[in-house]
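>>> return a 3D structure for these sequence lines:
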Amino acid sequence: MKLGKVYFVGAGPGDPELITVKGKKIIEQADVIVYAGSLVNPSVLADRKPASIVYNSAHMTLEEIILVMEQAVKKGSVVARVHTGDPSIFGAIREQIECLRERGIPFEVVPGVSSFLGAAAVMNLEYTVPGVSQTVILTRKEGRTPVPPGQSLAELATHRASTVIFLSTAMIDEVVQELTKGYPLSTPAAVVYRATWQDELIIRGTLADIATRVADSGIEKTALILVGDFLGDYYGRSELYHPGFTHGFRRSKSTPEGNEA
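Okay, the predicted model is just below:
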């Protein structure tokens, strides 16, 4: 019998319409679905086959997940391993991929819209504002899971880049304490709870008061912390569309047009 295949699918940030067309088709065709039930909106599974078997990986260990995949693929089944956002960002897919490789199980990764992009969309933000920041840092606070040397929030804060902090809202006081070793207290900050979900909530402030605002809201999980001057009012004009800036597709207004097609 022909082997099936495992697809790691990014389900997007929450809104079921923000999954990719390819990801949606895979879920619709899958015989077995293993989804991160604590984070993925169940609505993205709404159009699955009635006969498909669904597992919630929130209640499973890595070994149990791999066993389900292996058994299904050996029967020729299509497996959709559905992660929140994009599976490459805090998705813990590397260990799953290595297990599949060891067993000779075919797989493919289908990207998705990360929650940090969903957060920018609902707040009408640009992370890479000209003259403000051209660097985006995606990170997390050290907790039960450590971070490598040189990657603490305090060290990353010295870059004053646009920073998005995952999985850390419950430690907001400690987060602020570390960030202020690099950012001034006046730096704009925001916490976005369940971006693009129907119950999303946006809390705005600065490093001076964001922890208090978050504590008052009661939010502790499924939220992102955004920090940096990209959240502020200042922005520089992009050179890309400046009339005096030329590139391969547009000449300066002061340069005569050529006969290019």
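
>>> alpha carbons only for contacts and neighbour counts from here, please
Will do.

>>> and whichever helix in the chain runs longest, what's buried?
Secondary structure of the chain read by DSSP state H shows that its longest helix is helix 62-74. Within helix 62-74, the residues that qualify as buried by neighbour count (16 or more other Cα atoms under 10 Å) are 65-66, 69-70, 72-73.

>>> and what of stretch 150-167?
By neighbour count on 16+ other Cα under 10 Å, the buried set for stretch 150-167 is 152-154, 156-157, 160-167.

>>> which of those fall in strands?
162-166 (DSSP state E).

>>> what's the farthest-apart pair in the residues you listed?
S162 and F166 (13.4 Å; Cα to Cα).

>>> reformat the buried residues of stretch 150-167 as CSV; add distance to Y234.
Below are the buried residues of stretch 150-167 laid out as CSV (distance: Cα to Cα, whole Å):
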residue, distance to Y234
S152, 28
L153, 24
A154, 25
L156, 22
A157, 20
R160, 15
A161, 15
S162, 14
T163, 17
V164, 19
I165, 22
F166, 25
L167, 29
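
>>> show me which of the residues you listed is closest to A215.
For the buried residues of stretch 150-167, the nearest to A215 is L167 (15.7 Å; Cα to Cα).

>>> which residues does that closest one contact?
L167 makes contacts with 140-141, 221-224, as judged by Cα atoms under 8 Å, 6 or more residues apart in numbering.

>>> how near is it to E98?
Distance of L167 to E98, computed by Cα to Cα, to the nearest Å: 24 Å.

>>> hmm, which of the contacts of L167 are the buried ones?
By 16+ other Cα under 10 Å, the contacts of L167 give 140-141, 222-224 as buried.

>>> from these, pick the one nearest A195.
A223 (7.8 Å).

>>> quick one: that closest one and V129, what's the gap?
In terms of Cα to Cα, A223 sits 23 Å off from V129.

>>> may I see the buried residues of the one helix or strand A190 maps to?
Per DSSP states H and E: A190 is located in strand 188-193. Going by neighbour count (16+ other Cα under 10 Å), the buried part of strand 188-193 is 188-193.

>>> this one as well, want them side by side:
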Amino acid sequence: MNQKPVWIVGAGPGAPDLLTLRAARLVEQAEVLVWTDSLINPQIAALAPEGCEQVRTSTLTLEQVMEVVLDRARAGKTVVRLHDGDPCLYGAIAEQICRLADAGIGVEVVPGLSAYQATASALQSELTIPGLVQTIVLSRAGGRTGVPAREALERLAALRASLCLYLSARHVEEVQTELLRHYPADTPVAIGYRVSWPDEWIKVVPLADMARVSQERQLIRTTLYVVSPALAAPAEARSRLYSASHNHLFRGGVS
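As a prediction, the model looks like this:
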């Protein structure tokens, strides 16, 4: 393997100060920055040093991107492949890593904060409420590329968990129709557009209004839906972990 790995780095949801320290350090040290300019805040790319070669990928195919990455890596450059959000979610990194491995070039992946986390934080909400919901599902509508049949939206919605849907705004009518077969119509849905960017827009609406509000805002991309009963959790909901009656390794309980 090449001694200098290619770094696949998560840029987080948008705000530069939501970069991890490791991600920021790598961008600041990059000799070649290959970044998704259609989705990443330019202020993050601007952290790269003077003289860094910056390659924007919005108009490139994966093959063209990898041609650049492989060429610069073989030349011994410090290459940072910067992805929006967390690269392990809908980042196509498996294909990139395979091509790098075939070329004998090592890879290091740096996680990034995901939009669902930034959305919950902006709403000051917890998505796992004791006795109400304890599961978070990350998925998307089928769309042109489809999803495996076992992961069809009807199966995921049947859980009535905290369901976070990426890449689904173009199909919001179909999504709402399917969700209403499983969730009550008044289930809260957080609609997050460009979360943590300066023009961020987040609104919580009943599930029955999800499609209408999305269409009124003309949302077709960079939109996340968080469908969850946790967004309307009762005030008395409480975790047992911090209850005085609950003992564990570090604290005795009160009977």
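
>>> related to what we said a few turns ago, reformat the ones in strands among the buried residues of stretch 150-167 of the first structure as TSV; add distance to V175 of the first structure.
What follows is these, written out as TSV (distance: Cα to Cα, whole Å):
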residue	distance to V175 of the first structure
S162	15
T163	12
V164	12
I165	9
F166	11
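
>>> can you tell me which residues contact R99 of the second structure?
M66.

>>> now do the SS call for it.
Three-state call for R99 of the second structure (DSSP: H, G, I helix; E, B strand; the rest coil): helix.

>>> now check the first structure for the residue matching it.
Matched to the first structure by TM-score structural alignment, R99 of the second structure sits across from C99.

>>> quick one: the most centrally placed residue in the first structure and G12 of the first structure, what's the gap?
The first structure has S114 as the residue nearest its centroid, 2.8 Å off, counting by Cα atoms, centre = their mean. To G12 of the first structure, S114 of the first structure is 6 Å away according to Cα to Cα.

>>> do A30 of the first structure as well
Counting by Cα to Cα, the gap from A30 of the first structure to G12 of the first structure is 18 Å.

>>> adding distance to A36 of the first structure, write the buried residues of strand 188-193 of the first structure out as JSON lines.
Compiled in JSON lines, the buried residues of strand 188-193 of the first structure are given as follows (distance: Cα to Cα, whole Å):
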{"residue": "P188", "distance to A36 of the first structure": "32"}
{"residue": "A189", "distance to A36 of the first structure": "28"}
{"residue": "A190", "distance to A36 of the first structure": "26"}
{"residue": "V191", "distance to A36 of the first structure": "22"}
{"residue": "V192", "distance to A36 of the first structure": "20"}
{"residue": "Y193", "distance to A36 of the first structure": "18"}
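
>>> A121 of the first structure: which of those residues is nearest?
Nearest to A121 of the first structure, judged by Cα to Cα, of these is V192 at 11.1 Å.

>>> what's the matching range in the first structure for stretch 68-81 of the second structure?
By TM-score structural alignment, stretch 68-81 of the second structure lines up with residues 68-81 in the first structure.

>>> what sits up against the matching stretch?
Contacts of stretch 68-81 of the first structure (Cα under 8 Å, 6+ apart): 1-9, 26-27, 29-35, 100, 103, 105.

>>> repeat that for stretch 125-144 of the second structure.
If you take Cα under 8 Å, 6+ apart as the criterion, stretch 125-144 of the second structure is touched by 120, 147, 152-153, 156, 160-168, 171, 175, 228-231, 233, 237-240.

>>> for V80 of the second structure, give its distance to L156 of the second structure.
Plainly put, V80 of the second structure is 35 Å away from L156 of the second structure if you go by Cα to Cα.

>>> hmm, back to that, identify the contacts common to S114 and G12 of the first structure.
Common contact partners of S114 of the first structure and G12 (Cα under 8 Å, 6+ apart): 84-86.

>>> in a markdown table: those residues, plus secondary structure.
As requested, the shared contacts of S114 and G12 of the first structure are arranged in a markdown table below (three-state DSSP):
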| residue | secondary structure |
| --- | --- |
| T84 | coil |
| G85 | strand |
| D86 | coil |
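
>>> which stretches in the stretch 151-255 of the second structure count as strands?
Counting by DSSP state E, counting those that start in this stretch, the stretch 151-255 of the second structure has these strands, from start to end: 162-166, 188-193, 201-206, 223-227.

>>> so which of the ones you listed comes closest to V254 of the second structure?
V254 of the second structure lies closest, by Cα to Cα, to one member of the strands of the stretch 151-255 of the second structure: strand 162-166, at 32.4 Å.

>>> for the closest one, what is the distance to the chain centroid?
Averaging C-alpha positions (Cα atoms, centre = their mean, to the nearest Å) puts strand 162-166 of the second structure 10 Å from its chain's average.

>>> got the angle for that strand vs strand 188-193?
30 degrees (axes from the mean of the first three to the mean of the last three Cα atoms, to 10 degrees).

>>> how close does strand 162-166 of the second structure sit to the first structure?
Compared with the first structure after the fit, strand 162-166 of the second structure shows a mean deviation of 0.3 Å (mean Cα distance after the TM-score superposition for the first structure).

>>> the residue nearest to A170 of the first structure when sequence neighbours are not counted and F166 of the first structure, how far apart?
Counting by Cα to Cα, 6 or more residues apart in numbering, A170 of the first structure lies nearest to E220, which is 4.4 Å off, once chain neighbours are set aside. From E220 of the first structure over to F166 of the first structure the distance is 11 Å, taken as Cα to Cα.

>>> then R213 of the first structure?
Per Cα to Cα, R213 of the first structure is found 18 Å from F166 of the first structure.

>>> same check on A195 of the first structure?
13 Å.

>>> overlap in contacts of those two?
Residues touching both A195 of the first structure and F166 (Cα under 8 Å, 6+ apart): A223.
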